[in-house]
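Asks: predicted model and sequence below, questions to follow.
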Amino acid sequence: MARALHHLDLWVDDVARAEGEWGWLLAACGWQREEGVRSWLHPDGTYVFMEHSPDQHGTHDRLRPGVNHLALTVEDRARLDRVRAESTEHGWHELYADRYPHAGGEAHLALYLESSEGFEVEVVVEP
């Protein structure tokens, strides 16, 4: 089956900080860093590319029109718990911690994180 998403360009303000945060999270979810570029590749061929563009203006606000959040998958609850345990030391802030791992509903296992620039990522256990 063909992949559903070809790639995502992620525009950030602070590339060095974002590279550390996103690089860690993507690796924790099974993505591989591509040599020589600021890009991470998923086993299905989808990739995420990160840059700071001179065309950017303003700051990211997921509550304005545009993409609200990105959802990544992990294979099991143990991996989800590990990502949660390590996320803070890699610059991520947990959202809805009081409802972990069911903030999305009782049948949905997920972790909700926010980067230092306000990007939200939902990490979901793929059944």
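Replies: Nice, I can see it.
Asks: for the rest of this, base every contact and every neighbour count on C-alpha atoms.
Replies: OK.
Asks: what are the buried residues along stretch 62-79?
Replies: For stretch 62-79, the neighbour count (16 or more other Cα atoms under 10 Å) marks 69, 72, 73, 74, 77, 79 as buried.
Asks: surely the last one is in a helix?
Replies: What that stands for is residue 79. Yes: assigned with DSSP: H, G, I helix; E, B strand; the rest coil, residue 79 falls within a helix.
Asks: how close does it sit to residue 56?
Replies: Distance check for residue 79 against residue 56: by Cα to Cα, to the nearest Å, it reads 35 Å.
Asks: what about versus this one:
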Amino acid sequence: MHAPPPSSGLHHLELWTADLAVSEPAWHWLMTTLGWRAGRVEGWELGRIWRHADGSYLVLEQSEDVRGEHAERRAPGMNHLALRVRDRELLDRVRREAPGHGWQELFAEHYPHAGGGGHTAWYAEDPHGIEVELVAGP
């Protein structure tokens, strides 16, 4: 008999957007650049999925239950999503290319150490204000 695996890691994260047609291209570019595989659910036109090799996945969905047009990271709820990147080279590439894909950099004057001297990261918002932090290194 096998013991169940320990509880750990992320199973999935679901993000709601006010307009999938606006936000999906930005997320698709980012997630596939980071090595996540894009997937679709047949018959679900208002949702997109990207899967990581570890089995976790991210969902982006437009729902009629969404309130407002813009995320507010300073309000109660999720402040931002932080993802690991392979290395500083990829982090720099994402930073260079991101504006052309709908991402607005945050804390640019402090890149790559806006999170502190020993923390190498890039911060940005998608077209609807959802913040992402990409962390290079351990």
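Replies: Received the coordinates, thanks. Small disclaimer: the values here were computed from a predicted structure and weren't measured.
Asks: TM-score of the superposition?
Replies: The pair, once superposed, lands on a TM-score of 0.93 when counted by TM-score structural alignment, normalised by the length of structure 1; 127 aligned residues with a Cα RMSD of 1.5 Å.
Asks: of the buried residues of stretch 62-79 of structure 1, closest to residue 108 of structure 1?
Replies: Taking Cα to Cα as the measure, residue 77 is the one of those closest to residue 108 of structure 1, at 11.1 Å.
Asks: aligned partner of the closest one in structure 2?
Replies: Aligned by TM-score structural alignment, residue 77 of structure 1 pairs with residue 88 of structure 2.
Asks: without its sequence neighbours, what residue ends up closest to that match?
Replies: Excluding the flanking residues, the one nearest residue 88 of structure 2 by Cα to Cα, 6 or more residues apart in numbering is residue 136, at 5.6 Å.
Asks: contacts only, for the one you found.
Replies: 84, 85, 86, 87, 88, 91, 120, 121 (Cα atoms under 8 Å, 6 or more residues apart in numbering).
Asks: likewise for residue 49 of structure 1?
Replies: If you count contacts by Cα under 8 Å, 6+ apart, residue 49 of structure 1 has them with 7, 8, 9, 10, 38, 39, 40.
Asks: now structure 2: which of these match?
Replies: Retained in structure 2 by both residues aligned by TM-score structural alignment, their matches' Cα atoms under 8 Å are the following of these: 7, 8, 9, 10, 38, 39, 40.
Asks: the first one -> structure 2?
Replies: So the one you mean is residue 7 of structure 1. By TM-score structural alignment, residue 7 of structure 1 lines up with residue 12.
Asks: the aligned residue in structure 1 for residue 34 of structure 2: how many residues sit nearby?
Replies: Matched across to structure 1, residue 34 of structure 2 falls on residue 29, judged by TM-score structural alignment. By other Cα atoms under 10 Å, the residues close to residue 29 of structure 1 number 18.
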